[in-house]
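Enquirer: One predicted model, sequence on top.
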Amino acid sequence: MLCRVSAHLFRQLARKQSTDASLILERSINRVQLLGRVGQDPVMRQVEGRNPVTIFSVATNEMWRSGEGESMSTGDVSQKTTWHRISVFKPGLRDVAYQYVKKGSRILVEGKLDYGEYVDKNNVRRQATTIIADNIVFLSDNVRDRS
């Protein structure tokens, strides 16, 4: 009992001190897992003064059944495909992705979600959502290689 009261008092004191500090550090999570097919062969780009990056796209599909009776055997099947831009900055993974990721391959990408802005060739400001990959799992051979 005394131990529990002491722990509670310590937590309150720590919370009070952390709110007084100008910088509050707390844990958060930004994790993404995508399982899908590669939409284009990767390209490697390098902006002057920065490390190169390998970029490709992955398609994920969501399917659902709608209509009367919404049972498994009746109703219309609908599908939505979502395209995701993948950027690989990690030096070893970046090179492996550039060499072995191929259009049509089935892969699992793990990473974090990143939002940014850029100015296109017409000087229009655009927003971009990107998955910054830190792991890629190759799940199958290229679709074109199947016979």
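Expert: Everything's here; your move. Here the structure is a predicted model, which means the values were calculated and not measured.
Enquirer: can we go C-alpha only for contacts and neighbour counts from here?
Expert: Fine.
Enquirer: I'd like to know how far residue 131 sits from residue 77.
Expert: 29 Å (Cα to Cα, to the nearest Å).
Enquirer: can you check residue 2 too?
Expert: Distance from residue 2 to residue 77, by Cα to Cα: 61 Å.
Enquirer: cool, and residue 112?
Expert: 31 Å.
Enquirer: Give me the more crowded residue out of those two.
Expert: For the pair residue 112 and residue 77, the greater number of neighbours falls to residue 112 (16 against 11), based on other Cα atoms under 10 Å.
Enquirer: give me the number of residues near residue 5?
Expert: 10.
Enquirer: in which helix or strand would I find it?
Expert: Per DSSP states H and E, residue 5 falls inside helix 2-20.
Enquirer: Equivalent analysis for residue 115, please.
Expert: Going by DSSP H and E, residue 115 is in strand 106-119.
Enquirer: What residues of that strand count as buried?
Expert: Residues of strand 106-119 classed as buried by neighbour count (16 or more other Cα atoms under 10 Å): 106, 107, 108, 109, 110, 111, 112.
Enquirer: okay, now residue 56: neighbour count?
Expert: Neighbours of residue 56 using other Cα under 10 Å come to 21.
Enquirer: so how far is residue 87 from residue 138?
Expert: 16 Å.
Enquirer: quick one, which of these two is more surrounded?
Expert: residue 87 (23 against 14).
Enquirer: Put this next to the first one:
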Amino acid sequence: MLRSSLTQVFRQVVRNWSTDTSLILERSINRVQLLGRVGQDPVMRQPDGRNPVTIFSMATNEMWRTGDGQAGSTGDVSQKTMWHRVSVFKPGLRDVAYQHVKRGARVLVEGKLDYGEYVDKNQVRRQATTIIAESIVFLSDNRDKE
């Protein structure tokens, strides 16, 4: 009895292993961390009758010093600002973000990258990159209170 059950299980494993390679899953990582300031107050949308989403923009800055590369040399400081679109789908986090994220607030957003397409009002197909937030850490109120 036990021997026939083990044989049956073994045959099933071998059959799946030899014919179905979709069972082999590789581990991969899609993680993003952004530390910056909120560019606009969040809006909540419910696209096409699906789950609501809270959306806001966020700015991060990259700074560098230009110069001849010599130690102790002074040069001009340059800055580049990058804007990111953040979407929050998790029900509890979505509501907290909508109520408490404000323009100018400093936040840490952790999540994943998502690439998509949409058709704008002129019927032109556009690409969009979005950060899907999985956690938000509030680091300060807006700039006026700092």
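Expert: Arrived safely. Computed from a prediction, not measured in an experiment: that's the story for all the values here.
Enquirer: name the helices or strands packed onto the helix or strand harbouring residue 86 of structure 1?
Expert: Residue 86 of structure 1 is located in strand 76-88, with elements delineated by DSSP H and E. Counting contacts by 3 or more Cα pairs under 8 Å, 6 or more residues apart in numbering; DSSP states H and E, strand 76-88 of structure 1 packs against strand 53-66, strand 125-138.
Enquirer: relative orientation of the first one and strand 106-119 in degrees?
Expert: Which is strand 53-66 of structure 1. With axes from the mean of the first three to the mean of the last three Cα atoms, to 10 degrees as the basis, strand 53-66 of structure 1 and strand 106-119 are set at 110 degrees to each other.
Enquirer: so strand 53-66 of structure 1 corresponds to what in structure 2?
Expert: Under TM-score structural alignment, the match for strand 53-66 of structure 1 in structure 2 covers residues 53-66.
Enquirer: contact partners of the matching stretch?
Expert: By Cα atoms under 8 Å, 6 or more residues apart in numbering, the residues outside stretch 53-66 of structure 2 that reach it are 34-46, 75-89, 94-95, 97-98.
Enquirer: buried ones in it?
Expert: Neighbour count says stretch 53-66 of structure 2 has 53, 54, 55, 56, 57, 58, 59 buried, by 16+ other Cα under 10 Å.
Enquirer: so how far is the helix holding residue 5 of structure 1 from its chain's centroid?
Expert: 37 Å (Cα atoms, centre = their mean, to the nearest Å).
Enquirer: which outside residues touch it?
Expert: Helix 2-20 of structure 1 has contacts (Cα under 8 Å, 6+ apart) with residue 24.
Enquirer: on that earlier part again, to what extent does the strand holding residue 86 of structure 1 diverge from structure 2 after superposition?
Expert: Once fitted to structure 2, strand 76-88 of structure 1 is off its aligned match by 0.4 Å on average (mean Cα distance after the TM-score superposition for structure 1).
Enquirer: What is the burial count for residue 84 of structure 2?
Expert: 18.
Enquirer: nearest residue to it other than its sequence neighbours?
Expert: residue 58 (5.2 Å; Cα to Cα, 6 or more residues apart in numbering).
Enquirer: Can you tell me how far that neighbour is from residue 41 of structure 2?
Expert: For residue 58 of structure 2 relative to residue 41 of structure 2 (Cα to Cα), the value is 10 Å.
Enquirer: do the same with residue 138 of structure 2
Expert: When distance is defined by Cα to Cα, residue 138 of structure 2 is 14 Å away from residue 41 of structure 2.
Enquirer: go on, residue 71 of structure 2?
Expert: Here residue 71 of structure 2 is placed at a distance of 43 Å from residue 41 of structure 2 (Cα to Cα).
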